[in-house]
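Colleague: my questions concern the predicted model and sequence given below.
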Amino acid sequence: MRSFFWAITIFSVAMRLTLVLFTDLGVDEAYYWTYLHPVSISYFDHPLMVAIWQWISSTIFQCETEWVLRWTFFMTGTVNVLLCYQVSSRITDPNSARWITIAYQASPYFSLLTGAMVLPDGPLIFFIWIFLYAFVLIYQTDQLKNSFFLIGLSLGLGFLSKYQMVFFTLGFFVYSLIYKRIWWTQCTFYLNALIIVASLVPVIIWNLDHEFVQWSFHSRRVNPVGHPLSMEFFGRELAGEVFYQNPILYGLILYAVLFHGAKSVVRRPLKIALLLFSIPLYITGLGFSLFNPTLPHWTGPAFIPLLLIGIPAVFKPHEKVAIGLITTSWILFISFFCLAITELNLGLFSNRLALKNPKYLGKGDITQDMFGWEQLHAKSKDFMKDALLICSSKWWSAQYDYYLSRQENIPFAALGSLSDVHQYGIPPPPALTLPGTKLVYITSSNHYVPYSQYANLESLHCADTLIIPIIRSKDTVRQHYLYIFQ
């Protein structure tokens, strides 16, 4: 069993390294790279920790290549595996702890998204594991003094990673009211609270300086008022959660919690605490999706406590079945990963999808987002020579910023309203109509936005146009349109 455990863990590290070293930045990753320029106390979409993670590795290695930006996320993702085993072994037996850790690594969300990619979820999951480790220590010793600093620090820094940490914070205080009222008589408990409140200061200051644009943006995303009930949004959220957590693992965890949770070897007070950390977040995420389009990784952190409850619960009555399902989930995960990497580079199946609509070449092919960007740079750098500005539409054009503007040292501007451009609108982009300015507007066939949509470009003279094909396995899978304006 130990050999199998270490083999799986080493293989998981190898998979994450493959993603870190050999793939282009995704749309979100390139956008979060912009948080480095400059580093701020908060940003339009999220607090500052995703920028700090990148700053650490880029400062150490003195560059901003893809693997460098992802390095800190990879390292903390590896530490998460060790913390998973440490926490699991303290609440159950060593054998169950190993299988919990194996199951944890079979989740695409925990292995790849938070353990190898530039996303705010990376530091969030890291601080959640530190919080759970400190919480279990406190639960076992019944003393706050040894781990109070870790509790407050992890909750505070987790909040500075992503706002989902508020559910773990509230769960901690509700648990203390139910089971540990004696904590409220201890000074260390209030020091905890003070650390957590102090973590809010950077976010509050930034929002005060920017008219609370961050909080108003997020509130609009989840506000149900004026939105009809949508089973389409709900179904999409549920399907995304199943995919992100691994379909077999998702089913196993929910079955175990619903039908065997009461029999779990995890002691009742600790079980209640884990449910307080997870169920409100899970239900809230699903509830939002009934009225608004949501993203499945919003509820991702809820599956850590559910995993810690569910696997031990189902292990005792159905050990062989549980082992078989966890092993099968790994087979599914490996198959998916190998297929994804193959498709990304060769497009054996996705090329057909990309070629289906010649007018919008590549539209609907998600593999396009992480392929062909260095190819675009090599083919376009001469065309952009002497340009004073590169611009494109909306925040998801950040890959043009990273792969073209950064490498050619040309300023970049995203066009559109603040809700379209997000952090690119803080501060507002430079003027496009300065006398003598030569600028390049770029768009692609799979996310085509004509420059005629922007009045400030329509008033300029389009001096030249270049169409750049992106080739994969001898097929042109998308095109980029570059327009020179004077």
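Modeller: Yes, it's here.
Colleague: every contact and neighbour count from this point should use C-alpha atoms.
Modeller: OK.
Colleague: now do the strands in the protein.
Modeller: Ranges of strands within the chain are 389-393, 412-415, 439-444, 462-472, 475-485, based on DSSP state E.
Colleague: adding mean neighbour count and distance to R406, write the ones you listed out as a markdown table.
Modeller: Output for those, formatted as a markdown table (neighbours: other Cα atoms under 10 Å; distance: least, Cα to Cα, whole Å):
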| stretch | mean neighbour count | distance to R406 |
| --- | --- | --- |
| strand 389-393 | 24 | 10 |
| strand 412-415 | 26 | 9 |
| strand 439-444 | 23 | 14 |
| strand 462-472 | 16 | 19 |
| strand 475-485 | 21 | 17 |
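Colleague: redo the ones you listed as JSON lines? Include distance to R220.
Modeller: JSON lines is the format used below for those (distance: least, Cα to Cα, whole Å):
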{"stretch": "strand 389-393", "distance to R220": "22"}
{"stretch": "strand 412-415", "distance to R220": "21"}
{"stretch": "strand 439-444", "distance to R220": "28"}
{"stretch": "strand 462-472", "distance to R220": "37"}
{"stretch": "strand 475-485", "distance to R220": "33"}
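Colleague: put this next to the first one:
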Amino acid sequence: MPSTHIQKQFWVNKFVWLTGFVLLVNIIQACSSALLNDEPYYWIYARYLDWGYFDHPPLIALLIRLGGSIASAEIGVRLFPLLLGSGTFYLICKLVDDEAEEVVNLKLLSLLLLSSLFLNLYSFLAIPDTPLLFFATLFLYVYRKYLKNDSLLNAALLGLVTALVLYSKYHGILVVGITLISNLQLLRRRSFYLIVFVAIALYTPHIWWQIGHDYPTIRFQFAGRSGSFEIQHMLSYIGEQAAVTGPVILLLFSILYKPQNQFQKTLKYNVIGVFVFFLISSLKAMVNVHWTAIAWPPMICMAYLYINKLKSRVPLIYGLLVVNLVAVIVLRLNLSLNWFSISNFNDKNPKLMAATLAGKANGRPLVFDNSYNEPSYYTFYTGQACFAVNDIWYKKTQYNYLPSLEQKFQNQAVTYVSDAPVNKASREIVIPKGKKYYLTYIDHFNSFTGVNVRVPELVNYFKRGTAATLKIVVDAPAQYVPLLKATGAYIIIAFTNNLTQEVVYTKCPLPAGFNNSRPFNITFKAPITSGSYHYQFCVVAKEHVGAGYNSNVYQAEVN
């Protein structure tokens, strides 16, 4: 056996040790950290298994459900995500090992991996990005094998992994699409169409779910997040990405590296393609900093290959990687010890929040206003069911698609939890190292989340400042119809200026002879200011708290 092969086997074993170390750290982290970010929200997903959810495909829900069947508390939620997340480290090591021309510099590779913010977070968090990174990296690993060996087995396996990428998170389509763009010669391979067939066949249940639910995710991504150009969105995106990929400038290094083969070309295309895609996206709306995480596995591979060939400034790079590593260690310790809060991440102090609100609820169930994390935290840490309502100035959430849960709260005495006072009787509650809430006791709560208002004949132009008429249909499940009539419900049509975000709305009473799904006309005054708008509908009771979110988003011009 050649000595080089013996060396490679030795270093592969080192990869196993590195992965084992990451796995051990992740288990400790999972057991010692309260649920973070959106983890409790996806735990709610897992309680209602389905082929799809409002804003994500279903794989993360299945992983959490499986983990919960084995273990309880936080480790049960994170068990399978942390196994996959730790596996991502191993797969990146394998990709680097396969592409390196000499024995892998384990010190450099370990520093690149362990100092990566996203790889560390998405190696244990129970959120869609964790399985996405694993299966996207596995996709690249299997794709490399397919390039080397065009067999039916490799093609079928690549089709399977493609489906798993898409079942993880919709951003996975970027890896698949960019890979194809980087190598259009794949279209000439007969086996390529087996990949397509297997992937589509396995993904069909989710496609049917989208069709059956009126494409909620597509509507949310392309209409619910509509906006107009704002230069600060682009500047924010550039600044955030420069921060998370620096100070070693991994993105620059991966771009400077000259690919030596088709697979490396694909890696480079994926790095550049993902960052450019979201740069263009930032022209229209705010881009979350973690959306580019899918580019990190190929970026680390390319950065390693480039840095390892450098003849100068290597000590400086190592020093900067160590600085990054220290920052990651501090962050991970903070997630367990809660030294400081990070907005929208660990700023809820969820265990204390849940216990405090439960103690102040006067024995009533809780209903949260314009929130999805807090009610999920509350249910996880107290075991008590609660509900969440949202208005058209917030966004839809999975709570909009849980009618069986909503029905448990109708006509009940509830404690309403909001970020602002509802009336003079609202009671302020401050959670140390958490947020401020207001509690309002409501004796007869009603909501209409399951009611859908639609425009059968789409109208996308209105004359400013003049009276206008729209034909609408109110689709209400049977249990809502008597409730709508008994509470004297009415419709709100709200126009939001896409540029200024100014809102103009009109209240329109339901007809006295309202009949479910029968069209009727509403009359209102169009906005007096010209411009591009989107309009939505909500259904509220005459005596109500908040306004609902009861329609899709419709675009219109007002002139």
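Modeller: Cool, the structure landed. Just so we're clear, the structure is a prediction, and the values are computed from it rather than from any experiment.
Colleague: now the TM-score, please.
Modeller: Both chains were compared after superposition, and using TM-score structural alignment, normalised by the length of the first structure their TM-score is 0.78; 431 aligned residues with a Cα RMSD of 3.2 Å.
Colleague: nearest to L17 of the first structure, of the strands of the first structure?
Modeller: When these are compared by Cα to Cα, strand 462-472 sits nearest L17 of the first structure, at 23.1 Å.
Colleague: tell me the contacts of whichever residue in the first structure pairs up with A61 of the second structure?
Modeller: Taking TM-score structural alignment as the criterion, the aligned counterpart of A61 of the second structure in the first structure is A51. When contacts are counted by Cα atoms under 8 Å, 6 or more residues apart in numbering, A51 of the first structure touches 32-33, 35-36, 39.
Colleague: same check, this time on L335 of the second structure
Modeller: By Cα under 8 Å, 6+ apart, the neighbours of L335 of the second structure are 33-34, 346.
Colleague: quick revisit: and which of the contacts of A51 of the first structure is nearest to D382 of the first structure?
Modeller: Proximity of the contacts of A51 of the first structure to D382 of the first structure was ranked by Cα to Cα; the top entry is W33 with 24.7 Å.
Colleague: what lines up with the closest one in the second structure?
Modeller: Looks like W33 of the first structure aligns to W43 there (TM-score structural alignment).
Colleague: look up how far R65 of the second structure lies from its match.
Modeller: According to Cα to Cα, to the nearest Å, W43 of the second structure and R65 of the second structure sit 8 Å apart.
Colleague: same deal with A100 of the second structure?
Modeller: Computed as Cα to Cα, the A100 of the second structure to R65 of the second structure distance reads 39 Å.
Colleague: same check on E428 of the second structure?
Modeller: Applying Cα to Cα, the value for E428 of the second structure to R65 of the second structure is 36 Å.
Colleague: cool, V96 of the second structure as well?
Modeller: Look at V96 of the second structure and R65 of the second structure: by Cα to Cα, they are 33 Å apart.
Colleague: about what we covered before: overlap in contacts of W43 and R65 of the second structure?
Modeller: Taking Cα under 8 Å, 6+ apart as the contact criterion, the common neighbours of W43 of the second structure and R65 are V77.
Colleague: about what we covered before: which of V96 and R65 of the second structure has more neighbours?
Modeller: Between V96 of the second structure and R65, R65 has the larger neighbour count (other Cα atoms under 10 Å), namely 24 against 21.
Colleague: that one reaches R47, doesn't it?
Modeller: Yes - R65 of the second structure sits in contact with R47 when judged by Cα atoms under 8 Å, with a separation of 7.3 Å.
Colleague: separation between the closest residue to P247 of the first structure other than its chain neighbours and R98 of the first structure?
Modeller: Closest residue to P247 of the first structure in three dimensions, ignoring its sequence neighbours and counting by Cα to Cα, 6 or more residues apart in numbering: S329, at 7.7 Å. Counting by Cα to Cα, the gap from S329 of the first structure to R98 of the first structure is 15 Å.
Colleague: circling back: residues near the match of W33 of the first structure, how many?
Modeller: 26.
Colleague: surely it is in contact with L62?
Modeller: No - contact status for W43 of the second structure versus L62: not in contact, 9.6 Å apart, counting by Cα under 8 Å.
Colleague: which residues are common contacts for the two?
Modeller: Joint contacts of W43 of the second structure and L62 (Cα under 8 Å, 6+ apart) do not exist.
Colleague: one step back: let's have the contacts of L335 of the second structure in CSV, adding distance to V165 of the second structure and neighbour count.
Modeller: Conversion of the contacts of L335 of the second structure to CSV gives the following (distance: Cα to Cα, whole Å; neighbours: other Cα atoms under 10 Å):
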residue, distance to V165 of the second structure, neighbour count
S33, 27, 18
A34, 27, 23
N346, 28, 21
